[in-house]
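Visitor: structural data only, the sequence is not supplied:
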C-alpha cells in the first residue's frame, strides 16, 4: 500500500491516490467524510475551518460500495479557492512585469518558508507555504480513513486522544474498552479523556489566543487488536515501530515521538521496563505489562500499541516574530497567515490516520491482500497459529 498527495492550501482541490487496497473491501464516502469532519473539530481552530466543510469525492477505485483493487482517487475541494483564483491560478501572467499578488518575501520563523525557498529557488515563498501548510493533512486523513476502515473490518481499533496542551497534562486514561475511549474523547472539545483538566486546557488555549500566541501539546494513539509479529527485525527499514515514528514526525509541527514508557525508560532499571511473558489457553502469549507500547524488535507483540507525539506551538502568530525580507535584507515582523491558536485536538485525528495507514500497509505487505476476503482469512489463520505456537 502506498499513497501520494497533491494540491496547495488555497488551490482548487487536494488529491490523494492510493494503491494497494484489497479488492472487495466495503467503502463509502461516509467512511471518509466522518474522519474529515473529526479533523475540522477541536477547540482552538481558526477561521479557515468556518470556511471549509471538507467532503470527499471518490473519483476512482470504488464501484457500488466496494473497492476494485485498482488505485483509489480521492479529491477534497477547497471552498476558499474562489477567493484565490487570481493569486493561485495556473495560467501564466499576461505581462512579463505583471505584479504577483500576495507575494511573500518575509519568511516566518518556524515554517518551511526560508529553507524551502532556498532549496527550490522560490523568491516568492508563497510557493513554499501553500504546499507545506497543514491543510495537506486533509487528504492524509482521507487516506487514513480508508486504512482505518480496513483495520476495523479486521478487528483492529484505533483511538487518538490529547494528553497535554500548553503544559496542562491529563491523567493517563483508564477505560474498560477502546470504544469507551473513542466515544468519550469524541465528545470532548479538546479530545481529552480527563474531564477534570478539560476546562484548564480550554483556558490555556483562550489565554494564548488573547496573547496573539499559540500553544502545543502531546497526543497519544492507542491501537488494539493487532496480530502478533507484524513488522520485522531483519532490516532497519522493515521495523514497524520505526515506520510509525517516521509517520508521526511527518505530521506538521510534530517534533518528538515515543512508545510505551518512552523517554521515561532512561530513568528506570531494566526490571521495570521490559514486559514479562505469560501464556494462557484463552489468549495464548500475552504480557503482564505493556511498558514497551506493543513492540519488541520492530514487531507487534499483540499487546495494545501505545505511541505519543509532541506537537510544537504553531509558528504562525498574530504577535509575529522578527524575520528578514529576502529582497531588501531588512528586518521586519513576519507576515501573518490565517491560523489556529492551538491545533493539538485536530492533530490527534491526523495522528490516528498516519498510524492506521502504517499498520494497514504492514498488514497488506505481510499477508495475502489482493482480495479482502483472503486477507481477512489470512489474518484469522495467523491469529490461530500464533496462539498455538
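Guide: That came in fine, so what should we check first? This one's a predicted model, so the numbers in the text were calculated from it and none came from an experiment.

Visitor: use CA for all of it now, contacts and neighbours both
Guide: OK.

Visitor: quick check, central residue of this protein?
Guide: In the chain, the residue lying closest to the centroid (C-alpha atoms, centre = their mean) is residue 350, at 2.5 Å.

Visitor: distance of that residue relative to residue 193?
Guide: Counting by C-alpha to C-alpha, to the nearest Å, the separation of residue 350 from residue 193 is 18 Å.

Visitor: which strands or helices does the longest helix along the chain pack on?
Guide: Longest helix in the chain by number of residues (criterion: DSSP state H): helix 344-366. In terms of contacts (3 or more C-alpha pairs under 8 Å, 6 or more residues apart in numbering; DSSP states H and E), helix 344-366 is packed against helix 29-40, helix 137-153, strand 157-165, strand 217-224, helix 240-249.

Visitor: that older thread, tell me the contacts of the residue nearest to the centre of the chain?
Guide: 39, 137, 140-141, 251 (C-alpha atoms under 8 Å, 6 or more residues apart in numbering).

Visitor: take these and write them to a markdown table, including distance to residue 302.
Guide: Formatted as a markdown table, the contacts of residue 350 follow (distance: C-alpha to C-alpha, whole Å):
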| residue | distance to residue 302 |
| --- | --- |
| 39 | 28 |
| 137 | 29 |
| 140 | 26 |
| 141 | 25 |
| 251 | 26 |
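
Visitor: just the buried ones from those residues?
Guide: Burial by neighbour count, 16 or more other C-alpha atoms under 10 Å: within the contacts of residue 350 this picks out 39, 137, 140-141, 251.

Visitor: against that first model, consider the following:
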C-alpha cells in the first residue's frame, strides 16, 4: 500500500497495525555518528502512549522500543534504522460488533471501498496507534536538530471553546515543565485545570471533543524550504494533516491574517546585529516563513483536531449490506486526542525540519 513513507532525504516508512503483533518504522538518510539517547527516545514515546491519565484511553501499552539495525555502540551508522514497538494490550473482541458496520466519520467505509477489505480491529493502519512509530522517528530527528540548537515546543492551546492565553516563547524550558505537570499538556496552569474538568465531563457523557495544538520552532536558520511546491509551510502542512484526526493547519497569522490590511500585516525588517545574515522583524505574522523559506524568526503554527469519532452513544449507520442499523462505541478510546497529540505534532515538525536541513546542504 502506497503512502506509508515521508521525507526526501531523512525518510521514514512506518509499518504495522493497531491490533497486529507490532508497529514500527524504518528511518533512512540519518547521518552517521549521531549519538542516540535511548532514555530520551523512550521518554518521547511515554508522552504519547495510552493509559497516561483518566482523560486518555485506558489501553495499556508500555511502548517499549527496540532498535534492530543502523546503530552500533550507541551511534548511528548511516544505514537504515529499524525500530520495533510490540503491541501488548490488544482487545480485538472489543471491535467484533462493528465487523460489518461502518462507524460514522471513521475510515471503515473508505478503506473498504478502496481496497475491498478492511481491518476492523481498531482500524488497522488508520488507527492512531501508528503514530507511535512517528514519535520514535521524530525523537531521533530531535536529537539531530539538537546539534543545530533547534528546539520545538508544542502545547494544547484549546479544548473545545476553552482557549489558553498567548505564551511568552522566551521561557520554553519553564513552559515545558508546566506542560508536563498536567494531564492535558497545556502550558497555562489555570486553563489546564479548566480543560481537564471539561474533558472529564465530556467523557462521563459518553461523548468526545476536539482541540488545538500550538507549536513554536526556535533556532531554525534562514534558508530552509524549497520553491515552488516544496515550500516549508507546505511541507509542515502536509506533515500535520497526515496525523489522525487533524482537520486544520495554519501558520503565522493564519486565518486571522485574512482580516488585516497589508500595512498591519507586513513584518518590518530590523538589523540589530548590523549584518544582512541576521535580519529580524518587528512582528512575526509570517510565522517565520516567507516565500516558502525560513527567515530566521520563530516558526509558529496551529493544528486543529476534530472530536474522536468513536462515541459511547447510540448512532445510526449503515452495514456492509446497505442496511440501516444502530451502533454504539465500545472499547477504550480518548475523549479528546490533543493531550497525547502534542508529542506527535512535535515529532512530525522535527522530521520536516531535519529533512529540510539535509536538503539545504545541497546549496552549501
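Guide: Right, received. Where do you want to start? Quantities reported herein were computed from a predicted structural model and do not represent experimental measurements.

Visitor: after superposition, what is the TM-score?
Guide: Put the two chains on top of each other and the TM-score (TM-score structural alignment, normalised by the length of structure 2) is 0.91; 350 aligned residues with a C-alpha RMSD of 2.0 Å.

Visitor: returning to that earlier point: and the residue nearest to the centre of structure 1, what's its match in structure 2?
Guide: Using TM-score structural alignment, the equivalent of residue 350 of structure 1 in structure 2 is residue 344.

Visitor: cool, and residue 174 of structure 1?
Guide: Using TM-score structural alignment, residue 174 of structure 1 sits opposite residue 168 in structure 2.

Visitor: state the distance from its match to residue 337 of structure 2.
Guide: Counting by C-alpha to C-alpha, the gap from residue 168 of structure 2 to residue 337 of structure 2 is 25 Å.

Visitor: and these two? Which one has more around it.
Guide: residue 337 (27 against 8; other C-alpha atoms under 10 Å).

Visitor: right, and that one touches residue 308 too?
Guide: Yes: counting by C-alpha atoms under 8 Å, residue 308 is a contact partner of residue 337 of structure 2 at 6.9 Å.

Visitor: and for the two, which residues touch both?
Guide: Contacts common to residue 337 of structure 2 and residue 308, judged by C-alpha under 8 Å, 6+ apart, are residue 210.

Visitor: and for residue 309 of structure 2, the neighbour number?
Guide: For residue 309 of structure 2, using other C-alpha under 10 Å, the count is 19.

Visitor: for it, which three-state class applies?
Guide: Under the three-state scheme (DSSP: H, G, I helix; E, B strand; the rest coil), residue 309 of structure 2 adopts coil.

Visitor: that one - nearest residue in space that isn't next to it in sequence?
Guide: Nearest residue to residue 309 of structure 2, sequence neighbours excluded (C-alpha to C-alpha, 6 or more residues apart in numbering): residue 105, at 5.7 Å.

Visitor: what do you get for residue 29 of structure 1?
Guide: residue 56 (6.5 Å).

Visitor: list the residues that contact the counterpart of that neighbour in structure 2.
Guide: In structure 2, residue 56 of structure 1 lines up with residue 65, judged by TM-score structural alignment. Neighbour list for residue 65 of structure 2: 42, 83-86 [criterion: C-alpha under 8 Å, 6+ apart].

Visitor: relative to residue 24 of structure 2, how far out is the corresponding residue of structure 2 for residue 141 of structure 1?
Guide: Structural alignment (TM-score structural alignment) places residue 141 of structure 1 against residue 135 in structure 2. Distance of residue 135 of structure 2 to residue 24 of structure 2, given as C-alpha to C-alpha: 10 Å.

Visitor: and residue 325 of structure 2, by the same measure?
Guide: In terms of C-alpha to C-alpha, residue 325 of structure 2 sits 36 Å off from residue 24 of structure 2.
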